[in-house]
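**Q** Sequence and predicted structure, then a few things I'm wondering about:
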Amino acid sequence: MKNAEAFEVAVSQQVLDDLKNRLQNTRWPGEADGSGWAFGTSEAYLKELTQYWLHTYDWRKQEEALNRYPQYIADVNGVQVHFQYIKGNGANAKPLLLTHGWPDSYYRFHKLIPLLTEGEQPFDLVIPSIPGFGFSEKTALSSTAVADLWKDLMTQTLGYEHFYAAGGDIGMSVTKALASKYPGIVAGVHFTDIGYPMGQEDPATMTEAEQQFAQFVQQWWYSEGAYAMVQATKPQSLAYGLNDSPVGLAAWIVSFGNAGAHPDILEKAFGGRDALLTNIMIYWVTQTIATSARIYKVDAMAQWSGEKPLEKSDVPAGIAVFPREAQFPKEWAERFVHVVSFRAMDEGGHFAALEVPEIFAAELKRFFSELH
């Protein structure tokens, strides 16, 4: 392993004591009678979550779990990249790079580790934190620039000649860029989403199913897309409040996690209440909400600058559409990647790796095991 050092999560007690004081001294804004989730994150729910955070949640226990698997910090082309690296149990293990999105973290995949490193087809798992997220360097890079880093992480730092890659959300954009730019190195890719119609497509070239998908996305964008618009335009203005208030940070992340979902499945979507808070804690203890949100602005600036769109790749791609994810048709995916597998899943949503890890792991194993 080149230019890499072992790493462990170790948050100071001072940071945890400060967090406790901030939670206890929260100034609650109040909410309209009977509003529930209609105006954003429910205050009643958030107060309950905060009490659990204060009196029941155990960061030290979660910290121990985070350190259960080997982690490293590597200098990759001058950028400090944090990543988990877990070797598969077997001589035929295949290298698999997993990339998270927002508002999650490398923790998105922790339930997959024992499922994907054992069995008839094990994988060497590489699970990095995108720069600007978690324990990686606090710098915001475009999705394409992250793909360039990941290529060097896999080939130069870890020494793989070829590898597989999977991702959702921002991780989808990074993985798609990897397939487009490095088809001779990336042997296969897998996605749980593939991007959304943004009004740039000629309706005459779209199938009826694609047009219906575009109408759904437009409606969703107006009802649930405020977070992306803010982060793509004024991320710094947002960051002051979220970096200063843990309850504010939780409200913003929970609001997105609840988008399109009934409140009673919110915590399930993140893999349980402790998993939800651990994900929020990773943002809090690293103070990376500002840089993580900034990637939306950086990607938007690249698009506005007229950056040439990525070419469609011939790298074989698998698609798994979970029922509480945007339901895009196969022909939409085929605009961007070489689809060789397109499957509608029976259960799960945007954070499938957290919510239904066994189902998601089985899908990844099935797809990548069929590639040669």
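**A** The structure has been received and is ready for your questions.
**Q** Please make it C-alpha for all contacts and neighbour counts, starting now.
**A** Noted.
**Q** Specify the local secondary structure of the residue nearest the centre of the chain.
**A** The chain has residue 101 as the residue nearest its centroid, 2.0 Å off, counting by CA atoms, centre = their mean. At residue 101 the chain is in coil, as set by DSSP: H, G, I helix; E, B strand; the rest coil.
**Q** this is the comparison structure:
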Amino acid sequence: MTSVNPSSAPSDDSVHPFRLHIPQEELTDLHERLDRTRWPDELPGVGWEYGVPRGYLRELVRYWRHEYDWRAAEARLNTWPQFTTTIDGALIHFAHIRSPEPDATPLLMTHGWPGSFVEFTEVVGPLTDPRAHGCDPANAFHLVLPSIPGFGLSGPTPETGWEFRRVAGAFAELMRRLGHQRYGVQGGDWGAAISRELGRTLPDQVIGVHLNLLPNSGATHEPDARELDALSPHERKRTLASWERFQEWCRERQGYADVQSTRPQTLAYGLTDSPVGQLAWITEKFKEWTDSRDRPEDAVDRDVMLTNVMLYWLTGTAGSSARIYYERAHADYWGTPPGPSTAPTAVADFAHDNFIPLRHIADRTNNIVQWTEYDRGGHFAAMEQPDLLVDDVRRFFRKLRETPPR
């Protein structure tokens, strides 16, 4: 299947098996486009300061064209049982990977932008089958890995309004259809916003919320002396660092979000027509948002990164995935404080993520029961530090099993 067309999706609530298969003519078309790339000029000696360096991207494109093996990636993804179902007018693709342990905890894991369910490649085995990985089988999970509506195999969406709260509602219905009445949720980036919303609105169904990014928890103004004096030395240091990183974000890094929040359709023409454009738009984030030094491959596997790009390219969802930014920015709730959540919540803070979360802010609207700060890793935790993420998830849900919240 090349792409998912919601307009042709069944209108019932049944779940349909899905197997990924891209026709060879689409791969041939990609190769021909890569061969005909029209390269821009570049200023000498600027590195990554102006965006993705041409020399780096030329080499990555050469590898993509001549060495990267989509069929191997496709076969690996097809080892996961995959399905589609129609919810709220949108076709939703997901992998549903059951643990061999019958009492495993259902866990919904949600990616963000510019990610996909491919992000979870290295954590699926340890989470679903800990026994096979030398760990306690009591820490097993049944995994549900959806593609966000509008993203990849769940796209494009057929109408406006698909912001993260609507996505959370659709995923709640997905879990109901799969028979999971009580489950955990996990996510980063948009997956964090969606996961937190599920816990906030469905505390009787969501047993715990594990996040590797906590929205609205960083410093957004310069702290004054009174604010800093009220904090512990550790939290004071983090607050100052959080403010510095936020300023750097506003100055240097938020341009992509401004474009996607205002004119996603205009952006879509270039990214949908040019595979190198789509590659550059995504690859830049894998460099800037990870614990990398000179190139994204310092932090993430090159082939997995390209597989992630392929899912955007082959489905033509550059524009529809960007629309989630527009829908949030134009929603009635935009700019209002986050609603309080009583769901037990864990935060895994990886040192090189975009923002530094602050515990004293997080505690205002979240029921934080586990807070862990790591000195390595970045935005794509499941790809960069899968072992750390797996251990953090296991530890959190084990804690909930051993000490159920009152």
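**A** Looks like it came in fine. All figures in this text were calculated on a predicted structure; none of them were measured in a lab.
**Q** quick revisit: just list the residues touching the residue nearest to the centre of the first structure, thanks.
**A** 167, 168, 169, 170, 171, 172 (CA atoms under 8 Å, 6 or more residues apart in numbering).
**Q** Which ones among those residues lie within strands?
**A** Within the contacts of residue 101 of the first structure, membership in strands is found for residue 167, as judged by DSSP state E.
**Q** Quick check: of the contacts of residue 101 of the first structure, which lies closest to residue 152 of the first structure?
**A** Closest approach to residue 152 of the first structure among the contacts of residue 101 of the first structure (CA to CA): residue 171, at 16.5 Å.
**Q** Could you find the counterpart of that closest one in the second structure?
**A** Under the alignment by TM-score structural alignment, residue 171 of the first structure pairs with residue 191 in the second structure.
**Q** Repeat that for residue 133 of the first structure.
**A** Aligned partner of residue 133 of the first structure by TM-score structural alignment: residue 151.
**Q** for the closest residue to that match other than its chain neighbours, what are its contacts?
**A** Leaving aside its sequence neighbours, residue 151 of the second structure sits nearest to residue 321 (CA to CA, 6 or more residues apart in numbering; 4.8 Å). For residue 321 of the second structure, the contact set (CA under 8 Å, 6+ apart) comprises 113, 149, 150, 151, 152, 155, 156.
**Q** Am I right that residue 321 of the second structure falls within a strand?
**A** No: in this structure, residue 321 of the second structure is helix, not part of a strand, as judged by three-state DSSP.
**Q** Assign residue 180 of the second structure to helix, strand or coil.
**A** Per three-state DSSP, residue 180 of the second structure ends up coil.
**Q** Counting neighbours, what do you get for the counterpart of it in the first structure?
**A** The equivalent of residue 180 of the second structure in the first structure is residue 160 (alignment by TM-score structural alignment). Neighbours of residue 160 of the first structure under the rule other CA atoms under 10 Å: 15.
**Q** pretty sure residue 160 of the first structure is touching residue 152, no?
**A** No: if you go by CA atoms under 8 Å, residue 160 of the first structure and residue 152 don't touch, sitting 9.6 Å apart.
**Q** So what's the residue count around the residue mapped onto residue 103 of the second structure from the first structure?
**A** Aligned counterpart of residue 103 of the second structure in the first structure: residue 92 (TM-score structural alignment). Residues lying near residue 92 of the first structure (other CA under 10 Å) number 12.
**Q** which residues of the first structure does stretch 340-349 of the second structure align to?
**A** If you align by TM-score structural alignment, stretch 340-349 of the second structure falls on residues 312-321 of the first structure.
**Q** Just the terminal-to-terminal distance for the matching stretch.
**A** In stretch 312-321 of the first structure, first residue to last residue: 20 Å (CA to CA, to the nearest Å).
**Q** got a list of contacts for it?
**A** Against stretch 312-321 of the first structure from outside (CA under 8 Å, 6+ apart): 179-180, 183, 186-193, 327-328, 335-345, 363, 367.
**Q** In terms of helix, strand or coil, where does the closest residue to the match of residue 180 of the second structure other than its chain neighbours fall?
**A** Among residues not flanking residue 160 of the first structure along the chain, residue 154 sits closest, at 5.7 Å (CA to CA, 6+ apart). Following three-state DSSP, residue 154 of the first structure is assigned to helix.
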